[in-house]
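> what's the 3D shape of this:
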Amino acid sequence: MHDNQPRTSTSDTLPEVITRYLTAHHAHDTATAIAAFTREATVTDDGNTYEGTEAIRRWLDRSATEFTYTIHLVGAQQTNATHYTATHHLEGDFPGGTIDLRYQFTLRGGLIEHLVIEP
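The predicted structure follows:
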């Protein structure tokens, strides 16, 4: 296997900081979720980019109350030492009702530096 080939993983093989963030985000535990990010982290979701922990905190608080939905991890991949993708299936009261979203993580120093969420 070439080093640049993505490796399919399960949630068990995602780094602890990613599973801690995902668990906290789904539980609406903003304090724990925000602690998984670097101070200069960025999150891009639905075409908007949030820079820094205060902007990310506001995004987390809003996303926790905007819609009601269930979320299930359906796949995980490690692209290289610092890049991971976790694919989630969501069903809920948002427009369209169901969607698969890729959460693309870039880690630095054991924390999340960048997160891009897109279909």
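> going forward, measure contacts between C-alpha atoms and count neighbours the same way
Fine.
> okay, how far is it across stretch 16-36, tip to tip?
Distance across stretch 16-36, first residue to last, is 10 Å (CA to CA, to the nearest Å).
> Now the second one, please; I'll put the structures next to each other:
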Amino acid sequence: MQSSEFPVLVAAFIEATNRGDLYALLELFAENSLVNDQLVDYWGMESIRRWAERDVVGAHVAMTVVGSVTQYEQVIVTAHMDGDFDKRGLPNPLEVTLYFSVHDGRIVQLIILRNLSGT
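Presented below is the predicted three-dimensional model:
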């Protein structure tokens, strides 16, 4: 896989998320992918579908990318996230980091974290 394919998949993920397009979102993942959203694992397409329906599409999540870097086999995206979810105790804007791993043209792992600054 060429490195230029990584940003295309990541852009497609952000676009599908922002449109609330469940089917376009799910087509980006490999069958046995892992999504870890805030330390909760979702293994396999059925579990990822339930997560996406509830926590992405159902919560009307929208992301604005504020930075990204490609490192080896990962694309790491920093984004401001908004939506219809409980924001008590969260900063505004809510900044999250998404770690995408890709294989054979599909997302095989996505880890989403609210990181704290290490500096």
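> The residue nearest in space to the middle of structure 1 is in what secondary structure piece?
In structure 1, the C-alpha nearest the mean C-alpha coordinate belongs to residue 103, at 4.4 Å (CA atoms, centre = their mean). In the assignment (DSSP states H and E), residue 103 of structure 1 maps to strand 98-108.
> And for residue 76 of structure 2?
Per DSSP H and E: strand 74-82 holds residue 76 of structure 2.
> all helices of structure 1, in order?
Ranges of helices within structure 1 are 16-26, 30-34, 53-66, based on DSSP state H.
> Mind listing what's buried along the longest one?
If I follow you right, that is helix 53-66 of structure 1. Under the neighbour-count criterion of 16 or more other CA atoms under 10 Å, helix 53-66 of structure 1 has 53, 56, 57, 59, 60, 64 buried.
> Next: the first one.
For helix 16-26 of structure 1, the neighbour count (16+ other CA under 10 Å) marks 17, 18, 19, 21, 22, 24, 25 as buried.
> re the thing from before, counterpart of the strand holding residue 103 of structure 1 in structure 2, which residues?
Mapped onto structure 2 using TM-score structural alignment, strand 98-108 of structure 1 covers residues 93-103.
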